[in-house]
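Asker: The sequence and its predicted three-dimensional model are supplied below.
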Amino acid sequence: MTRSPSASAAADSRALLRAIPKVDEAAAWLAAEVEVAAAAGEMQPVVPSRLLKNVVRELLDDYRRRILAGELLTPAALTRDQLLPSLKKRLTARLQPNFRPLINATGVVVHTNLGRSLLPEEATANLMAVAARYSNLEYDLQTGRRGSRYSLVEDLLTELTGAEAALVVNNNAAAVLLVLQTLAAGREVVVSRGQLVEIGGSFRIPEVMARSGARLVEVGATNRTHRRDYEQAIGEETALLLKVHTSNYRISGFTSEVAAEELVELARGYRLPVMEDLGSGSLLDFSRYGLTREPTVQEVLAAGVDVVTFSGDKLLGGPQAGLILGRRELIEQIKKNPLNRALRIDKFTLAALESVLRLYFDEEQACRQIPTLRMLTASYEEIRRRAQRLRRRLKDLPVARCELELVRVNSLVGGGALPEMPLPSCALALKPRQISLHQLEKALRAAPVPVIGRTEDDRLLLDLRTVADNEVVELAAVLQEVLVAGSNEQVA
């Protein structure tokens, strides 16, 4: 009797399912391959058997699902020679850390998605030292008694900025929340309507204020706020006046805002504190280096502002942190808030932050050794020379594979800082001929050292402002491998 097509397909599926190797058998194949790769230095010598079996089981389960879904497979696809490449590829992917370093060729210096500021060598060395040994995190070496972790950087911050006292928490959103919760919970905070900003991650000043328990009082208009607006809003329930620096956008044209000095003068008449959230925050006057002028932390404190908050991993060029500086009596209140313990920084942040702050005692040294400052202040000619080095390393790449050209572009500061400050830069523009732009971008992201660029005008731009000198050789090697391998695969 002739079998029906459905019966025949079911029989074929059962035959294919029986052809799937046992997990232990396939794991033995993979283990043997690991030994060979380890001997050649291509893979770590010891791979846990549990991980091997998990990788094998996942792949075989995928094949089982494909067979049951009626996908066209043959017994030959389930042999050792056919399965091993897929198993090795999966194992290699599983052995890679999820959190990995990469090459940032986007031209965005403070790139939030790529880790924001890089740390100087001094900071990474200090991190290694305190990570591998016990430390005086909360131990006073002079008295032999319990100490405060905040004292490890407080003196540096006060000396550098002129603040009376300082406190550091885990990010700037936490800093704003902690200050408002301490000084204004259950009371009113007056802020200009034009300063109710939102930054990345939907961090909005009104929402943070609501979480703190303070009540928002908006004054003025979006584009213009005057001293009289603040004064008319002050009442018995007013706890403080808040100024938020709009570091991630600009309003131009018919605008007006109250200067910090004027706001402080007004607040003093009512015995109210003034708080300013600087957002990005900076200890340097960037206008000296041709960038847009931003108020420095020192200037804001000198204007009489009672509490200043800003980020550690933006224009400061340090680790993620929220810095709170200002009048001693207010900072001491903030330190005693129980919420402070939930927001405190760890020993690694402290180690990195201390190292970065010490570099600021010499501005030239800071600009030379803190990567964020070095990238922001780099000249076009310096970046072009780096781009030329990269181009020379790719001189043997056939034009038939990829068109290469050095082009003038604009980099960005990033991190919500200096939004209107394009930085003249030089990029290597790639226009692949044998693979698509999407395939090139995807292949670079999948490389052992991922490379992230940006696409413009049907080209992939690799902006050399954010590529370090010691990354040029590595970047060239990745490009060579991806373009040649990718083209060969496409031709095959």
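Answerer: The structure has been received and is ready for your questions.

Asker: going forward, measure contacts between C-alpha atoms and count neighbours the same way
Answerer: Noted.

Asker: Any idea which residue is closest to the centre of the chain?
Answerer: Among the residues of the chain, the one closest to the centroid is Gly115, at 2.1 Å (Cα atoms, centre = their mean).

Asker: hmm, who's touching the longest strand along the chain?
Answerer: As far as residue count goes, and with DSSP state E defining each element, the longest strand of the chain is strand 402-414. The contact list for strand 402-414 (Cα atoms under 8 Å, 6 or more residues apart in numbering) reads 106-112, 376, 387-388, 391, 419, 421-434, 463, 465, 483.

Asker: Grab the nearest non-local neighbour of Glu35.
Answerer: Pro45 (6.8 Å; Cα to Cα, 6 or more residues apart in numbering).

Asker: Need the three-state assignment for that neighbour.
Answerer: Per DSSP: H, G, I helix; E, B strand; the rest coil, the local secondary structure of Pro45 is coil.

Asker: Next, the contact list for it, please.
Answerer: Pro45 makes contact with Val34, Glu35, Ala38, Ala39, according to Cα under 8 Å, 6+ apart.

Asker: Packing partners of the host helix or strand of the second one?
Answerer: Spelled out, it's Glu35. Following DSSP states H and E, the helix or strand that holds Glu35 is helix 23-39. Counting contacts by 3 or more Cα pairs under 8 Å, 6 or more residues apart in numbering; DSSP states H and E, helix 23-39 packs against helix 49-68, helix 80-95.

Asker: here's the one I want to compare it with:
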Amino acid sequence: MSTTDRRAKVSPSPDSDERQAQLARLPSVDSVMAMARVAPLVGEYGRSRVVDAVRQVLDAWRGEVQRGMASGEVMAVDRDCLVTAVTERLARDARSRMRAVFNLTGTVLHTNLGRALLPDAAVHAVVEAMTRPVNLEFDLEAGRRGDRDELVADLLCELTSAQAATVVNNNAAAVLLMLSALAVRKEVIVSRGELVEIGGSFRIPDIMRSAGAKLREVGTTNRTHVADYEAAIGPRTALMMKVHCSNYAVSGFTAAVSLRELAPLAQAHGLPLAVDLGSGTLIDLAQWGLPREPTVRQALAEGADLVTFSGDKLLGGPQAGVIVGSAELIARIKMHPLKRAVRVGKMTLAALESVLRLYRAPELLAEQLTTLRLLMRSSDAIRACAERVQPVLQRALGAGYVVSVQMMASQIGSGALPVQNLPSAGLIVREASGKRSGRALMALEARLRAWPRPVLGRIADQALWLDLRCLEAGDEAAFVAQCVEQSEVG
């Protein structure tokens, strides 16, 4: 091919010339910034952020023009549309990554959704701690530096009958700290049936390894006896540990050693007996008609020297890990260097103290503690809520779907009482055509997640299930309002 022919191949066409002209007509950043509609954006977001957004939108438009040069499409350059695009980008970027959602999954203590919701008293306490100086580590009576654990230690001891207490940032940290302080380079005896994975791929054996302790497994997966523990005791034994299997259950041909049986053996050999209670309720839930769960006080009364548990599960408080028990052992734990690395801040302590104070009046707890109130909601009340919400959700989703009210079963969640369900009610959404399309359901689920306040349910049995146990009065009104808004948008 000659040079002349080659030039003819790459020479600009009339359309290409037009697109080159389009590129030239794109406004400069300075000219956009000088527009009257941009001034309010500068006042709201700051000049530097607006300039960045303008550049990003112009770069995107420039790319569209260049792609049009290849595809033959023509893009109009409209400055008003450009400012609208800048405004939308700024609003999108300013939106918090952590957003309120509607938890219609049927799981009350949902780990991915933040577990326990704090009661109003705790929220107010956190705001106070966030906005004012507080005596986090200052002893007001003595006028000198204090211990932050003392803000909640007395309450924890009162509510559990423990001698002492300390608080860290979650229950895994509590177990890690306890083992690091008491069992480094020594053996910890645990039944094979209690070597649980606590979520997020964190396993009891892994935590022990990280703490520098050596796991000594005894018994079998389904059966362990006192003699198994006794045979494992040796000169390198540091402590005996029981792990409450709150996130699964084994049934059938099983045998486990109770605390009452194990405590005399530990005492006879001078070994501490520790219990990882996991969800860690402080009260007997059976008095409210809920499934029974062992309490912290009960574990200590049956012979445990130390008990670890979570703050944001059945306790109904903030994320925290609590260790209660022997004053001598707690003192050793608090002296370990790792304690500072896993300590909690003022907001956690403010929320935890406020929640613990609610337990001093158990007769008011069902009304004041959000977690307990949600767990106690009757299926009749939830069904009535579903019947009120059904028509507005139907209008929002349109004729392509059928929304119906149905009884359901909620879960407590976060590993608490995994085989126990709570009678509930909610809405089931199916395609009106009757087709069994998993792709359509996934699209619907994604559509609800994209609403201003995302709606989270679960897909099962060729339908989208929306359990309304966690949709209390205030949230119900907000949900209805959002459905009405989406109906108008649609």
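Answerer: That came in fine, so what should we check first? What you see is a predicted model; the values in this text were computed from it and never measured.

Asker: In a markdown table, list the helices and strands packed on helix 23-39 of the first structure along with mean neighbour count and distance to Gln232 of the first structure.
Answerer: Below are these laid out as a markdown table (neighbours: other Cα atoms under 10 Å; distance: least, Cα to Cα, whole Å):
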| stretch | mean neighbour count | distance to Gln232 of the first structure |
| --- | --- | --- |
| helix 49-68 | 17 | 67 |
| helix 80-95 | 15 | 62 |
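
Asker: Same list (these) but as CSV, adding distance to Asp469 of the first structure.
Answerer: Putting those into CSV (distance: least, Cα to Cα, whole Å) gives the following:
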stretch, distance to Asp469 of the first structure
helix 49-68, 38
helix 80-95, 28
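
Asker: wait, which of these is closest to Asp458 of the first structure?
Answerer: Minimum separation from Asp458 of the first structure across these (Cα to Cα) falls at helix 80-95, 30.0 Å.

Asker: follow-up on the earlier one: quick one: which of the contacts of Pro45 of the first structure has the most company?
Answerer: Using other Cα atoms under 10 Å as the neighbour criterion, Val34 leads these with 22 neighbours.

Asker: ok, back up a step: could you give me the PyMOL syntax to select whichever of the contacts of strand 402-414 of the first structure are buried?
Answerer: This is the PyMOL syntax for the buried subset of the contacts of strand 402-414 of the first structure, where burial follows 16 or more other Cα atoms under 10 Å:
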select buried, resi 106+107+108+109+110+111+376+387+388+391+419+421+423+424+425+426+427+428+429+430+431+432+434+463+465+483
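
Asker: Tabulate the contacts of Pro45 of the first structure (JSON lines), appending distance to Ala123 of the first structure.
Answerer: Listed next are the contacts of Pro45 of the first structure as JSON lines, based on distance: Cα to Cα, whole Å:
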{"residue": "Val34", "distance to Ala123 of the first structure": "37"}
{"residue": "Glu35", "distance to Ala123 of the first structure": "38"}
{"residue": "Ala38", "distance to Ala123 of the first structure": "34"}
{"residue": "Ala39", "distance to Ala123 of the first structure": "36"}
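
Asker: What ranges does the stretch 351-492 of the first structure have for its helices?
Answerer: Using DSSP state H, counting those that start in this stretch, the helices assigned to the stretch 351-492 of the first structure run over residues 363-369, 371-377, 380-393, 437-445, 472-491.

Asker: ugh, wrong one, the stretch 151-300 of the second structure
Answerer: In the stretch 151-300 of the second structure, the helices defined using DSSP H, counting those that start in this stretch lie at 171-182, 204-210, 226-232, 259-268, 296-301.

Asker: Deepest in the core, which of these is it.
Answerer: Highest mean neighbour count among the helices of the stretch 151-300 of the second structure (mean count of other Cα atoms under 10 Å): helix 171-182, with a mean of 24.

Asker: Identify, from the contacts of Pro45 of the first structure, the entry nearest to Thr158 of the first structure.
Answerer: Taking Cα to Cα as the measure, Thr158 of the first structure lies nearest Ala38 of those, at 53.0 Å.

Asker: Skipping its backbone neighbours, what lies nearest that closest one in space?
Answerer: Pro45 (4.9 Å).

Asker: Alright, calling it a day.
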